[in-house]
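Enquirer: one predicted model, sequence on top.
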Amino acid sequence: NAVPKRQREFAAGRAAARQALRAAGGTAIAIPMGADRAPQWPAGFCGSITHDDHWALAVAARTDHWRSLGLDLEDASPLEDDLIPLICTEAERARFDIRGASHSAKAIFSAKEAAYKAIYPLTGRMMSFHDIELLTLGECAFEARLAVAQPPFGRGLVMEGRQRICAGRLVSFVAFGQGS
């Protein structure tokens, strides 16, 4: 029932997912949407899908190597002023000197989206943006910490992620290995 633009983005994301699944050694099959709207990867695989108006990206891996993956894609423009308090904690705003429309705030938003996408398949729990706090935000990497427990993960779990700007888009990635 989505509008045509959203249908095209969804289809492009699912096409990218099939390619990622094949690259990970699986069969390029359809990736259905679950009741919670999350992608339902075939047994033995995990992955993540992200898309916007122009790009669709996906990653997939075998679950004997990785427990979960999270991928996010955002326009590399600054985050709007009115969204900053919803996305960034007071500690993050102080730590990263965020004032006004901010590229750092958008990077924090994308990092949290990738972390959430990696955590959600393992917890099945919705989270708010303040449930994850960015500790570091470098040129290509970030560290985030769970500010609240998300069983099976306790409060304080630190996640490492990667982030790059490519073709005017900010791409963020988090992976949970089997030892995580």
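Expert: All right, it came through fine. A quick note: this is a predicted structure, and the numbers were derived from the prediction, not measured.
Enquirer: make it CA atoms for all contacts and neighbour counts henceforth
Expert: Noted.
Enquirer: and the helix or strand containing residue 17, how far out from the chain's middle?
Expert: In the assignment (DSSP states H and E), residue 17 maps to helix 4-23. Its chain's C-alpha centre and that of helix 4-23 lie 16 Å apart, by C-alpha atoms, centre = their mean, to the nearest Å.
Enquirer: helices or strands up against the helix or strand following it?
Expert: Heading C-terminal from helix 4-23, the first helix or strand you meet, by DSSP H and E, is strand 45-51. If contacts are counted by 3 or more C-alpha pairs under 8 Å, 6 or more residues apart in numbering; DSSP states H and E, strand 45-51 sits against helix 4-23, strand 56-62, strand 66-75.
Enquirer: same thing but 6 Å
Expert: If you count contacts as 3 or more C-alpha pairs under 6 Å, 6 or more residues apart in numbering; DSSP states H and E, strand 45-51 packs onto strand 56-62, strand 66-75.
Enquirer: alongside the first one, take a look at this:
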Amino acid sequence: MTFQITALPPPEGGFILAPQVRHGDVLLAQTRFDLRQFDERLSAHWGLPLPPALQQAVKKRRAEYLASRWLARETLQLYGIPDFLLCNHNDRSPVWPSGIQASLSHTEGAVALAVTRQPLCVGIDIETIMSEHTAEETASMVMSDEENVRLRRLPLTYPQAATLLFSLKESLYKALWPQLHQPMDFLQASLLTIDVPTHKAVLCLEQTFSADFFAGLRLEAVFQLEADRVTTLLTHPLPGHKKPA
């Protein structure tokens, strides 16, 4: 992923760590957070109240909610939308302002958000690298035999490769959900190509979901690998819009 990077000023207290945005047609915002520094009073102090359903949730879940809502509010300010409070539809998908396409993800101690005004389906996912045992255990659920062979040829450890594939498919499903509102199985999309040096991948739908999202449709993604995490971003033109030349 190649973007101009700008740091966001973190709030006091040490809970939010090193927030930044990477500018482009799709703005990518990321932050880490320190669970040890989470204080439930921060929700009221920052004007980001926890919904009733989370009042009794475990500390980790409340911290993820607060960090993700803080990042969403700070990022949407860059689009001239002040004091934004991210809420959810009944299906738990995010409710974004009109004219905004966005996607949010979090994992252990990190949040990622992709935002654009471009006519794009957007899906982002951030994952902590699986253990060797988890990667082997979940392989049959998230990939075909052909994908498994392809991953084992990559210049990555198998846990890195398996986590990357899992994340790519999560990004695809997040990008398509607002258009389809249909559950998707991991095997209903497949990995066609992946290029580690350029951080690019192409996936393909294995099933027809609609006239616009049909079997054989190719979807492009980019990814970022870190020592302990992987972030994937998939974009595709909204129905009725062509991919820019």
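Expert: That came in fine, so what should we check first? Note that the coordinates shown come from a computational prediction; the quantities given were computed from them, not determined experimentally.
Enquirer: rewinding a little: and the helices and strands packed on strand 45-51 of structure 1, which is most packed in?
Expert: For those, the largest average neighbour count (mean count of other C-alpha atoms under 10 Å) is found in strand 66-75, namely a mean of 24.
Enquirer: can you tell me what part of structure 2 it aligns to?
Expert: Mapping strand 66-75 of structure 1 onto structure 2 (TM-score structural alignment) gives residues 119-128.
Enquirer: tell me, what residue is most central in structure 1?
Expert: In structure 1, the centroid-proximal residue (C-alpha atoms, centre = their mean) is residue 114; its distance is 1.8 Å.
Enquirer: what does the helix or strand hosting it rub up against?
Expert: Element membership of residue 114 of structure 1, judged by DSSP H and E, is helix 103-123. Contact with helix 103-123 of structure 1 is made by 68, 69, 70, 71, 72, 78, 79, 172, 173, 174, as judged by C-alpha atoms under 6 Å, 6 or more residues apart in numbering.
Enquirer: which two in the residues you listed are spaced the farthest apart?
Expert: Maximum pairwise distance among the contacts of helix 103-123 of structure 1 (C-alpha to C-alpha): 28.6 Å, between 68 and 78.
Enquirer: superposed on structure 1, what's the mean shift for stretch 69-76 of structure 2?
Expert: Compared with structure 1 after the fit, stretch 69-76 of structure 2 shows a mean deviation of 2.0 Å (mean C-alpha distance after the TM-score superposition for structure 1).
Enquirer: residue 182 of structure 2: how many residues sit nearby?
Expert: The number of residues packed near residue 182 of structure 2 is 11, by other C-alpha atoms under 10 Å.
Enquirer: and it, what pairs with it in structure 1?
Expert: Alignment note: residue 182 of structure 2 maps to residue 125 in structure 1; criterion TM-score structural alignment.
Enquirer: nearest residue to its match in space, please, no chain neighbours.
Expert: Among residues not flanking residue 125 of structure 1 along the chain, residue 150 sits closest, at 7.3 Å (C-alpha to C-alpha, 6 or more residues apart in numbering).
Enquirer: for that neighbour, give its distance to residue 79 of structure 1.
Expert: Distance, residue 150 of structure 1 to residue 79 of structure 1, using C-alpha to C-alpha, to the nearest Å: 27 Å.
Enquirer: and residue 120 of structure 1, by the same measure?
Expert: As for residue 120 of structure 1, its distance to residue 79 of structure 1 is 24 Å (criterion: C-alpha to C-alpha).
Enquirer: of the two, which one has the most company?
Expert: Neighbour count, other C-alpha under 10 Å: between residue 120 of structure 1 and residue 79, residue 79 has more, with 20 against 17.
Enquirer: any chance of the helices and strands packed on strand 45-51 of structure 1 in a markdown table, with distance to residue 161 of structure 1 too?
Expert: Shown next, in a markdown table, are these (distance: least, C-alpha to C-alpha, whole Å):
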| stretch | distance to residue 161 of structure 1 |
| --- | --- |
| strand 56-62 | 14 |
| strand 66-75 | 9 |
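Enquirer: who wins for proximity to residue 94 of structure 1 among those strands?
Expert: When those are ranked by proximity to residue 94 of structure 1 (C-alpha to C-alpha), strand 66-75 comes first, at 23.1 Å.
Enquirer: average offset between the closest one and structure 2?
Expert: Looks like 1.3 Å for strand 66-75 of structure 1 (mean C-alpha distance after the TM-score superposition for structure 1).
Enquirer: whereabouts in structure 2 does the helix or strand that comes right after that strand align?
Expert: Once the chain leaves strand 66-75 of structure 1, the next helix or strand it forms, by DSSP H and E, is helix 84-87. Helix 84-87 of structure 1 corresponds to residues 139-142 in structure 2, going by TM-score structural alignment.
Enquirer: and the matching stretch against structure 1, how far off on average?
Expert: Using mean C-alpha distance after the TM-score superposition for structure 1, the mean distance for stretch 139-142 of structure 2 is 0.4 Å.
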